[in-house]
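>>> Dropping a prediction and its sequence here:
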Amino acid sequence: MQPQPGPLTYRDATPDDVDAVVALVESAYRGESSRAGWTSEADILDGQRTDRQGVLEVVEAASSRLIVVERDGALVACCQLEERGDGAAYFGMFAVRPGLQGGGLGRRVIAEVERLAREELGAREMQMTVITVRKELIAWYERCGYRRTGAKTPFPYGDERFGLPTRDDLEFELLVKPLACGAAAGGAEAADAGAAR
């Protein structure tokens, strides 16, 4: 009989975590390793998903936190929580280790970060952007209580920091969720998410 995994721990990333976070994010979205999970963008984007400088900027930003999630001392997930003002917080850079996706870990992480946004930032709304062709991912967020707004922004074609698109119809859509007191991630599905940009 295998031992039960330990509890999840959450902490703010430090500059020493940057390389591990880059590796986690890349493994969840790019290349063959990402196909072990369901959040892969390998069919729509080549190149990098993030880089060391981009992650370091999030770690060091005054209005943003990069949260690392560990179990038994190993990095299993990460996400960005940024204060946007006017009662809004932004959720981004969400990644779950591909082999752990689909078991409810992503749902637990997003619920905890929503709690932090409410209780520590006083946020009344969580915002995120998702590539519109990621239908399965958007549906997962909708089951977690997010709604599509129809507000879209273009994909940064030509900026290799965001990857190399394999199609010409990519754009981001803003998703939002009200953060009422005592609310948690909605839905009963045990699906697991890997990313919001």
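Perfect, I can see it now.

>>> C-alpha from now on. contacts and neighbour counts both.
Will do.

>>> Chain neighbours aside, what residue packs nearest to residue 41?
Leaving aside its sequence neighbours, residue 41 sits nearest to residue 29 (Cα to Cα, 6 or more residues apart in numbering; 5.0 Å).

>>> scratch that, residue 67
Counting by Cα to Cα, 6+ apart, the residue nearest residue 67 is residue 12, at 4.6 Å.

>>> Centroid-nearest residue for this structure?
In the chain, the residue lying closest to the centroid (Cα atoms, centre = their mean) is residue 94, at 1.6 Å.

>>> also this one, for the comparison:
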Amino acid sequence: MDTATTGLVFRDATDADVDTLVALVESAYRGDSSRVGWTTEADILQGQRTDPEDVLKVIKSPDSKLLTVWRQDQVVACCQLEHRGDHAYFGMFAVSPTLQGTGVGKLVIAEAERRARETWAVTEMHMTVISVRADLIAFYERRGYRRTGRMTPFPYGDERFGIPQRDDLQFELLVKELG
């Protein structure tokens, strides 16, 4: 196994993790630091990706978890899991830009799927991805997610989701059966 994936510890986020998690998510998707990794959205969205209020809301919600991944005393990845009836929603997924492409993300997804099955007995995992992110969609397809063609509009004008740099953004629902 790659050295990047050894020594990882998974745990649910706590209130004390909020600022660290906001910084991780921002570093993976926005600004120049995100360009180190391949998940950057810096060319299609500027501004914030999340904020402390959103992260705390996920941590506090009784139907969701914010799974964190630590190596030694540093958070290196996170993802949101939310119970939605017969399926779970996977979101707020971030891997430190310097660890992208090392297998950490694949491990996080596998652990998230395992926890969703065991915790809520769900049969599917759902996620939404900005439809112009072909490389990211292909990554999820290699993990067993399928495109549904079901689109929802991007929340233009709501800067909590970023400042769009193009006018064709929308979210596509991806689904995976959790056997």
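Arrived safely. Note that the structure is a prediction, hence the values are computed from the model and not measured.

>>> After superposition, what's the TM-score here?
Scored against TM-score structural alignment, normalised by the length of the second structure, the superposed chains reach a TM-score of 0.96; 177 aligned residues with a Cα RMSD of 1.2 Å.

>>> picking up where we left off before, now for the residue nearest to residue 67 of the first structure: what does it line up with in the second structure?
Superposed on the second structure with TM-score structural alignment, residue 12 of the first structure falls opposite residue 12.

>>> give me the number of residues near residue 137 of the second structure?
Residue 137 of the second structure has 20 neighbours, counted by other Cα atoms under 10 Å.

>>> ok, it to residue 90 of the second structure distance?
Between residue 137 of the second structure and residue 90 of the second structure the computed distance is 14 Å (Cα to Cα, to the nearest Å).

>>> Over to residue 34 of the second structure?
From residue 34 of the second structure to residue 90 of the second structure the distance is 21 Å (Cα to Cα).

>>> Which one's more surrounded, the two?
The neighbour count for residue 34 of the second structure versus residue 90, taken as other Cα under 10 Å, is higher for residue 90 (24 against 21).

>>> what are the ranges of the helices in the first structure?
18-29, 52-60, 105-121, 135-143 (DSSP state H).

>>> post-alignment, the top strand by length along the second structure versus the first structure, mean distance?
As assigned by DSSP state E, the longest strand anywhere in the second structure is strand 74-84. Superposed on the first structure, strand 74-84 of the second structure shows a mean distance to its aligned partners of 0.4 Å (mean Cα distance after the TM-score superposition for the first structure).

>>> for that strand, packing partners?
In terms of contacts (3 or more Cα pairs under 8 Å, 6 or more residues apart in numbering; DSSP states H and E), strand 74-84 of the second structure is packed against helix 18-29, strand 64-71, strand 87-95, helix 104-120.

>>> returning to what we had before: residues contacting the match of residue 12 of the first structure?
If you count contacts by Cα atoms under 8 Å, 6 or more residues apart in numbering, residue 12 of the second structure has them with 65, 66, 67, 68.

>>> Around the second one, count how many other residues there are.
By the measure other Cα under 10 Å, the count of residues near residue 66 of the second structure is 27.
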